[in-house]
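>>> Got a predicted model here, sequence first, then my questions.
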Amino acid sequence: MTSTEVTHEAEDSGPGGYAAARLRLLTEGARSGPPRRAALAALTDDWLAGLFDAGGAGRGGASLVAVGGYGRGELSPRSDLDLLLLHDGSDAKALAALADRLWYPVWDLGLDLDHSVRTPAQARRTAGEDLKVHLGLLDARHLAGDRALTASLRTAVLADWRNQAAGRLPELRDLCAERAERQGELRFLLEPDLKEARGGLRDATALRAVAASWLADAPRDGLADARRRLLDVRDALHLATGRATDRLALQEQDQVAAELGLLDADALLRQVYEAARVISYAGDVTWREVGRVLRARSVQPRLRAMMNGGKRLVERTPLAEGVVEQDGEAVLARTARPERDPVLPLRAAAAAAQAGLPLSLHAVRHLSATARPLPTPWPAEAREQLVTLLGAGRPTVQVWEALEAEGLVTRLLPDWERVRCRPQRNAVHLWTVDRHLIETAVRAAGLTRRVHRPDLLLVAALLHDIGKGWPGDHSVAGETIARDVAARIGFAPADVAVLATLVRHHLLLVETATRRDLDDPATVRAVADAVGSEHTLELLHALTEADALATGPAAWSSWRGSLVADLVKRVAAVLAGDEPEEPAAAAPTAEQERLAVEAFRTGGPVLALRARTEPAAEAPGTAGPEPLGVELLIAVPDQEGVLPAVAGVLATHRLTVRTAELRSLPLPDGVEGSVLLLDWRVAAEYGSLPQAARLRADLVRALDGTLDIAARLAERDAAHPRRRGVAPPPPRVRVAPAASRLATVIEVRAQDAPGLLFRIGRALEASGVRVRSAHVSTLGANAVDAFYVTREERAPLPDGKAAAVARELEEALRG
C-alpha cells in the first residue's frame, strides 16, 4: 500500500481509519527511517486537517500549526503531537468547539498531545518568556486553516529570534550545558537517553536554532546523517517497547539492534556513539563560534581591530612553527605548508594542547585535506610531538577529539579504528575504549615526575587497551599491536620491548595485589619474572594507577593503592637481587592471643573491630589519610562451618569483605584442639558499622544452627528486588596453576551479590577443604575472588581433587 493509499484510507474512515492506516504503516517491514517518519507525518497531517475542516473552520481567522518535532515532520511511532491552534480572537465560542473537535479524537486514540490555543501576539509573548516554546515555534508548519495567519506568525517568530539572538543564544547554551550535566554524555552511557543526553536529539535541534539565528552555523559534514541515525534508533526503540521512551535500556538493546538489522547490541551502541560524537563535536565548534561573535560585537571596533587600508588586522600570537593563536583558537600560520610538512598535524595539536586552546575547525580540516602522510618509521620530531600532546593533561581531550572528527587519528594510528566508539559493558568503566585510552594518558601526565621515561609511560597509556578491538585476551592482542605501533612511531628496539611488556601486563599489579597472597614467595617471583626490570616496574606502577583512575571511582581506592604499593615494594626487592623467603608462621599478636585465650575459656566466638587508615604518602592517588576499611578479628574454637557462618553474618549486617585470612592457633599444652583465628578487612556498604556485640550474638546463633542465614538473605533479596535487566553471565571457577607452592588457588568470577561469599564458603566446606585465606575484589557488578585452600595436612590439593572442587563450586554457584 502506498502512502497515498494509506492517506485515502484514513480520510475515508475517520479516526478508526486513521488508526488502522497508522498501524499498517508502522508494521510495514519494507518502510523505515525517514520515509516512514515522513509518511506518518503526512498521514497525521491529513487526518488532523480533516478534523479541522469538519469543524467548520474553513472560514479564516484560525489555523492549525504543527510545532517542535512534529513541525519538522519527524514523527516516531510513539511521538507526541505538538499542536498550536492559532486564531485571531474573533469568535471565542466557535474556537472552543473547534478545539474540542480536534483534541478529543487525538486523546481517544491514546496519542500523547501537547497543545495550546493562542493568538499570534500571545504566541510571541509566550515565546519571549519561555525559550523552549520559542524553539518549538521555529519549526512551525502549517496544517490547516488560514495559511496567511500561520505565515505571519512564522515570519514574526523568526524575526524575533534573529533580533534577540545576542540574548537568546547564551540562554540556549546554558540550557544545553545544564541538560548535559543532568543527563551525561550520550556517547559514553550504557543506557543513554537519545534525546536529552549531550550529543542527542535536543542538541541537534539546538544547532538548527543557532543556524536560524544567522549568527553562526554548525559544521554540516555528517550532522544530518548523525541526526537521522539517532531518529532511526528511537523509532526502533518505540516499536520494541511500545512506549514513548527515549531511554535505550540494556534489556531492549538486542531487540532494537535486530529491528535495525544490526549484528548485536554492541554494534547498536557503537552506531549511537558515533552519531553522538558528531553532534557533540559540532556543538563544541558552534558554541565557540557563537562566543567569538558575541564577544566581537560587544567590543568597540576601534578596540577590537586596527584598520589599515580598509583591512582588519587580527592579532596572531606564534605557538609553534606553522601554528599561531587567533581569537582564542590554535590556527595555522599563513606560511604553513601541510603538503610539505608531514609533522604539522602533530605539531599543531601539541601546541594547541600545551596552550590549553582548541584546535580550530578550519585548521583541522585543512590539515586533513592536505597534509602528507608520515614516513615509516616516524621522524624523531613527530614522536616527540605525540608525546607532548599526550603529556598536556586535560586539554589533550578536546584537541584529540578534533583530530578524530576529521579522521586524522586513524590516519596516524590505523589500529585506532577498532577501538573508536567501542562500548565497554562493564559498569565500572565511565568511557568508551578510545576515550578511556585518552583519559588514561591524561592521568598519566600527572604521574610523569615519578618515572624515568615519561615518554614510554604516556605512549603505554595510549595503547594499553588497544587490543580490545580484537578477539581473545585484549592484553595479548594489545602486546602485538603495541610492538607494531611503537616500531612504526620510531622507538628503539629496547623501548619497543618495554612498551610491549607494559601493554601485556597492564593489569598484572592490581590483579595480583587484590587476588593473591603477597606473603607467598611464588606470587612475588611470578610478577618479577613477568616485569623483568626495576625501570619497567616503575613504569607499570604508574600505568596501573593511571589506568584505574581513568576507569572510574570504583576501580581505584586507597585500599587498592596500598596493596599495589606493597606488591611493588616486594617485587622491587626481588629485582634488586633479594630472594623472597618462605613465610614462617607469624607469632600471634598480643591482641590475637588475648582473643584466642578468651575463645578457649568461653567456648564461643570472640571478636574485635578496629578502623584502619593509611597515610596519603603510602596510598597513591589520595589527598590525605583515608580509611582502608575495618579490621575484624575473630577467634573461635576450631569447628566446621566457621567460614560460611562468618561470611553470612557479615552479609546480613551489610558488611563488604575485602580480604580474609584464616589460621589455627594451638591451645595450651595438654589441651587438645585449636582456636581458629580470622583476620578480615571489612567495610560498611552504607551507614555506620554494627556493634561488635550484635555481630557476636548472630555469629553464635549461626554456628549453633539457630540462625538461618540463607533464609534471612533470601528475605532481604525479596524485599528489595533488583531492577530488570540483561541476565549476567554465569559464574566461572578455575584453578590457578602454579600460583602458590603452599596452597591451591581457586579463582571465582561471578556476579556480585549479598551473600556470595557465604555461598562460596558453604560450598568449599562441603568439598572437605580448608580455606587458608581469601582475597576478595569487586569491580562494579563483578566479584573476582581467590581462595587459598589446602588439605587437612595443610598441603596443596592434588590436581584431580583441585579440579573436582572447582567443578563442585561452580555448580553450586550456578544453582
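Received, thanks. Numbers count the residues shown, from 1 in each chain.
>>> contacts and neighbour counts: CA atoms only from here.
Fine.
>>> Please tell me how far the residue nearest to the spatial centre of the chain sits from residue 551.
Centre of the chain computed as the mean C-alpha position; nearest residue by Cα atoms, centre = their mean is residue 430, 2.9 Å away. Going from residue 430 to residue 551 by Cα to Cα, to the nearest Å gives 6 Å.
>>> intersection of neighbour lists for these two?
Counting by Cα atoms under 8 Å, 6 or more residues apart in numbering, the contacts common to residue 430 and residue 551 are residue 436.
>>> all helices for the stretch 51-200 of the chain, in order.
Per DSSP state H, counting those that start in this stretch, the stretch 51-200 of the chain carries helices over the ranges 68-71, 92-108, 120-129, 131-137, 147-163, 165-183.
>>> Dump those into TSV; add mean neighbour count and distance to residue 520 as well.
Listed next are the helices of the stretch 51-200 of the chain as TSV, based on neighbours: other Cα atoms under 10 Å; distance: least, Cα to Cα, whole Å:
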stretch	mean neighbour count	distance to residue 520
helix 68-71	22	65
helix 92-108	14	72
helix 120-129	16	70
helix 131-137	19	64
helix 147-163	17	72
helix 165-183	16	47
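>>> Second structure follows, compare the two:
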Amino acid sequence: MADADHPHTLGEHALVTIERIGELRKATDTSRQRFSVLLSEIDDQEVLVFALLFRDAGKEAAARIQMPAGAQDAVEFLISHRLDLSDAVRGRDLDDPVTARLLADAIGTIERLKLLAVLTYAETAASHPEATIPWRLEQLWRTYLVAQRELTRELETDRIQDLPQSLAAGAEFVKGFPVRYLRARTNGEVEVHLKLYELSRPTGVAVQIDRIEGAYKLTVVARDMPFLFASLAGAITSFGLDILKAEAFSNSKGLVLDTFVLGDPKRTLELNPPEIERLEDLIRRVGLGKTDARRLLRNRTQADPKKRSFSPQVRFDSEACDTATLVEIVAEDRPGLLYDLATVFSSTGCNIDVVLIDTKGHRAIDVFYVAHAGGKLSPELQATLREKLVAAC
C-alpha cells in the first residue's frame, strides 16, 4: 500500500522508479544531468533496474534465475544499502569527516557508489512532490561527492596491512596495495593473482589474458620500473586494441599489479587466437624492458586538438593524502591517450603510485596518484603538468 514516503503502492512505486531512470537519459536540467552522467558510467544498468523492480525479493530472484555471481553481489549490495545515501542526507553532518569515512566503509568502491547514487535518485524522484525535488537532488549530489572524494582519497591513503583469514596462504604479496584491491575482488581473483605473482618471481614479470563478456582482461604482475605503466599502455595501443578500463597498484616493495580491460574493435584476437599469445609475449618483453613502446608507436598519427568534441579537464588535489597528489583527467577518449598521459608523468620524473581508468563512449575518466621526489607535486610542477597533460589530450 502507499505511505508518506511512497505515494504509490509498492508495485506502482517500483515501476515509477524505473520510469525515472528512463527519463534520466534525456535530462536537460542541471540537477538531473549530473545523475545522467553517472548513469552513463554504469556498466551493468540491468542490475540497477533489477534491484528497483524486485526490492527485498531481489536477492532470491537473482539466485533463482542464476544471475552471474558478480551481478548477484551488486543486487544484494543495492538492496542492503539502498537507504545509506538518503539516511546520510537526512541525519548526518556532511562536513564531518566521520560521515565520509562511514559512507566509504559501507559502500566500498566508486563503482558501487555510482549505482547507489542513481538508485537513490530514482527513489527520490519517484517519492516526492516535484517542487521539492531540486533541493533534495542537490543534497543527494553533495552526499555523493562526500563519499566519492573519500573513496578516491583512500585509493592512496588506505593500504592493506592485515590480510583477511579467508585469503589463501601465500597472499602476502597484496600487502601494501590499496584497500580497494580487496573490496573490488573476489577471493578467486586474488588466488589468480597469487599464481601470477609466483610465476613472475623467476623472471620479474607474468602475464595473463582472459576472455570476459564482450572484451578481454589483461593482468600483469611485474617489478616496478620507470615508464612501466606508460609502456604497457603503449604496447596495447600498438596492437590496435582499446583500453576500456585499467587499474594499476604498487606497494613499497616495488611490486606492480596492472589490469586492463581491452576492447577488440577489429576482432583481431577473436578471429586469430594465436595473436593472444603474441600479445602476451609482447607485454612480457615490455614488462622486462626488452621492447621500447616508443618504437612500437613511432608511425602512429598524432591527435589533432582541433577535432576535440570537448575541452579536457585536469584537476589536482594535494589534500587527498600526505604522500602524493591526486590528478583527475576527463578527456575525449582516443587510441593512445593513456600512453600519452602516463608518459607525461614519467618524463617529468613523477612516480605513478595508483591508477584508476574508466572509459564511457568517447569520454575517458582517468585518476592518477602521482608523487615527485618522494612527496606531493609542487605548485610549479602542477602548472607544468597541466599544460603538458592538456596538450597530450
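In hand now; what should we look at? The structure presented is a predicted model; accordingly, all values stated were derived computationally and were not measured.
>>> in a strand, that's where the residue nearest to the centre of structure 1 is, yeah?
No - Residue 430 of structure 1 is assigned coil when assessed by DSSP: H, G, I helix; E, B strand; the rest coil, not a strand.
>>> Would you reformat the helices of the stretch 51-200 of structure 1 as CSV and include distance to residue 798 of structure 1?
Formatted as CSV, those follow (distance: least, Cα to Cα, whole Å):
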stretch, distance to residue 798 of structure 1
helix 68-71, 69
helix 92-108, 73
helix 120-129, 78
helix 131-137, 71
helix 147-163, 80
helix 165-183, 54
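>>> what about these, which gets the closest to residue 37 of structure 1?
Nearest to residue 37 of structure 1, of all these, is helix 68-71, at 9.7 Å by Cα to Cα.
>>> For the helix or strand hosting residue 498 of structure 1, which residues meet the burial criterion?
Element membership of residue 498 of structure 1, judged by DSSP states H and E, is helix 493-504. Neighbour counts over helix 493-504 of structure 1 (16 or more other Cα atoms under 10 Å) mark 495, 496, 497, 498, 499, 500, 501, 502, 503, 504 as buried.
>>> How about stretch 193-201 of structure 2?
Those would be 193, 194, 196, 197, 200, for stretch 193-201 of structure 2 by 16+ other Cα under 10 Å.
>>> Chain neighbours aside, what residue packs nearest to residue 610 of structure 1?
Excluding the flanking residues, the one nearest residue 610 of structure 1 by Cα to Cα, 6 or more residues apart in numbering is residue 631, at 5.0 Å.
>>> tell me which element the one you found falls in.
For residue 631 of structure 1, the host element (DSSP H and E) is strand 626-637.
>>> Check which helices and strands that strand is in contact with.
Counting contacts by 3 or more Cα pairs under 8 Å, 6 or more residues apart in numbering; DSSP states H and E, strand 626-637 of structure 1 is packed against helix 558-575, helix 590-602, strand 606-614, strand 674-684.
>>> thinking again about what came up before, of the helices of the stretch 51-200 of structure 1, which is nearest residue 236 of structure 1?
Residue 236 of structure 1 lies closest to helix 68-71 among the helices of the stretch 51-200 of structure 1, at 17.0 Å (Cα to Cα).
>>> so where in structure 2 does the closest one end up aligned?
Aligning helix 68-71 of structure 1 against structure 2 (TM-score structural alignment) gives no matching residues.
>>> name the helices or strands packed onto that helix?
Packed against helix 68-71 of structure 1 by the contact rule (3+ Cα pairs under 8 Å, 6+ apart) you find strand 81-87, helix 131-137.
>>> For residue 613 of structure 1, find the nearest of the ones you listed.
So among these, helix 131-137 is nearest, using Cα to Cα, at 51.1 Å.
>>> any residues touching the closest one, and which ones?
With contacts defined as Cα under 8 Å, 6+ apart, helix 131-137 of structure 1 is touched by 67-69, 124, 126-128, 154, 157, 161, 168, 171-172, 209.
>>> give me the stretch of structure 2 that that helix matches.
Under the criterion TM-score structural alignment, helix 131-137 of structure 1 matches nothing in structure 2.
>>> distance between that helix and the chain's centre?
Chain-centre distance of helix 131-137 of structure 1: 32 Å, with Cα atoms, centre = their mean, to the nearest Å.
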